[in-house]
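> Okay, structure incoming, though there's no sequence with it:
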């Protein structure tokens, strides 16, 4: 029986499409050239493992003078980049909690970037338990982060159902026996929660 529901955040509760943001502020060909030259997602991985938010991005910017100002915008435009929230997913989170079902986060997110995002998205402070990679020093899909969740909660296997938009993150959770759902949109996740008996059709709308 499911005893807690675990949500990823990026592309589950908040859209996370950095390339889309840069396409709004520079020609697409320019953006593609920058992403080809600079491993911006690798830079973000460092932050997700606990590196300081602003300092890491600004240091990377200095390494690539051609792209210096654009790289800095990864920090300066963070809220515009991590946007918008996905309203139906947020309703599902609140509906589960309204029924007394604990809802946890399990997210690859930096310490400073999460704190900043929470000023714009108050629901990020409303999980029953937070599992934020920056604080944990390890990111999905490393098995260690899933083990840390189990150790902290005392829950394991089919006690947990987890949704994430990345198949590799889901695959590792599956090896722990967690129930899993590859998030491809809130409608599918809603249907899964109904099929698990966690929400009614009405509650999942």
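Nice, thanks for sending it over. Please read all numbers here as calculations on a predicted model, not as lab measurements.

> okay, CA-based contacts and neighbour counts for the rest of this
Noted.

> Which parts of this protein are helices?
All helices of the chain, identified by DSSP state H, fall at 18-25, 28-37, 40-48, 53-63, 68-76, 78-81, 87-98, 111-120, 133-136, 143-153, 167-175, 186-195.

> ok, and which of the ones you listed has the densest surroundings?
A comparison of the helices of the chain by mean neighbour count, using mean count of other CA atoms under 10 Å, puts helix 133-136 on top with a mean of 20.

> So what touches it?
47-51, 106-111, 139-140, 145 (CA atoms under 8 Å, 6 or more residues apart in numbering).

> would TSV of the helices of the chain with distance to residue 10 be doable?
Listed next are these as TSV, based on distance: least, CA to CA, whole Å:
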stretch	distance to residue 10
helix 18-25	11
helix 28-37	20
helix 40-48	12
helix 53-63	17
helix 68-76	15
helix 78-81	11
helix 87-98	11
helix 111-120	11
helix 133-136	13
helix 143-153	17
helix 167-175	12
helix 186-195	13
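
> Second structure for comparison follows:
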């Protein structure tokens, strides 16, 4: 069966997402390590990705840890600096697929307000043929339900889809449903896979 839609994760596939790198640049690696050991910032972000309010969730966490209040608030106030830069080659691949008439979906762990904010900086985020954003779905990868929801909404089964994500657990969950998958380790590898699948020619994938 031929592939009928291409599914992109966003963080570290279309936009770099490296909070630790950001904090290292602002407060230094030693202090960043201390903060991440003291505060489960990724669990805080999971709440946002599950649909909790972006500002309220982060500011509440900041009040829970007054010794780190200013630094935690940066997760909100300087968030766009963490969610950057764009991975330009990946964005070009998205456009090239759509130019050939291949639907491109997002499947991303992303908050409601943070997604809307990011889209004001990155216009491609409003250009997917279908959006599957965890904040609106109230479930995050790698929960099997989020993959089921995409299948149900699109009417496509695993064999109809090819999905790229930078996290092995997210890829494994999709593969378990019969999806075609690609572990994203850089845009060139993804470009090569799309060519190998016959979805793009080499010149289109550049």
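That came through fine. Model, not experiment: these values are computed from the prediction.

> TM-score of the superposed pair?
With the length set by TM-score structural alignment, normalised by the length of the first structure, the two chains reach a TM-score of 0.99; 205 aligned residues with a CA RMSD of 0.4 Å.

> coming back round to it: among the contacts of helix 133-136 of the first structure, name the buried ones.
Buried subset of the contacts of helix 133-136 of the first structure (neighbour count, 16 or more other CA atoms under 10 Å): 47-51, 106-111, 139-140, 145.

> farthest-separated two in these?
Using CA to CA, the two most remote members of these are 51 and 106, lying 18.0 Å apart.

> returning to what we had before: pick out whichever of the buried ones among the contacts of helix 133-136 of the first structure sits closest to residue 177 of the first structure.
residue 145 (14.4 Å).

> That closest one: what's it in contact with?
Counting by CA under 8 Å, 6+ apart, residue 145 of the first structure has contacts 133, 136, 138-139.

> In those residues, find the pair that's most separated.
Across the contacts of residue 145 of the first structure, the longest distance by CA to CA is 7.9 Å; it joins 136 and 139.

> Now do the shared contacts for the two.
49, 145.

> returning to what we had before: could you dump the contacts of residue 145 of the first structure into CSV and include distance to residue 82 of the first structure?
Below are the contacts of residue 145 of the first structure laid out as CSV (distance: CA to CA, whole Å):
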residue, distance to residue 82 of the first structure
133, 17
136, 21
138, 21
139, 18
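
> Which single one of the residues you listed is nearest to residue 4 of the first structure?
Closest to residue 4 of the first structure, out of all of these and judged by CA to CA, is residue 133, at 18.9 Å.

> Roughly how far does that closest one sit from residue 9 of the first structure?
Computed with CA to CA, to the nearest Å, the distance linking residue 133 of the first structure and residue 9 of the first structure is 12 Å.

> Could you do residue 121 of the first structure as well?
11 Å.

> And the two? Which one has more around it.
Shown here are residue 121 of the first structure and residue 9; by other CA atoms under 10 Å, residue 9 has more neighbours (23 against 17).

> Can you tell me how far the more buried one is from residue 35 of the first structure?
For residue 9 of the first structure, the distance to residue 35 of the first structure - CA to CA - is 23 Å.

> Over to residue 115 of the first structure?
Residue 115 of the first structure is 26 Å from residue 35 of the first structure, by CA to CA.

> Next: residue 174 of the first structure.
32 Å.

> With residue 96 of the first structure instead?
Going from residue 96 of the first structure to residue 35 of the first structure by CA to CA gives 39 Å.

> Ok, residue 193 of the first structure next?
For residue 193 of the first structure relative to residue 35 of the first structure (CA to CA), the value is 37 Å.
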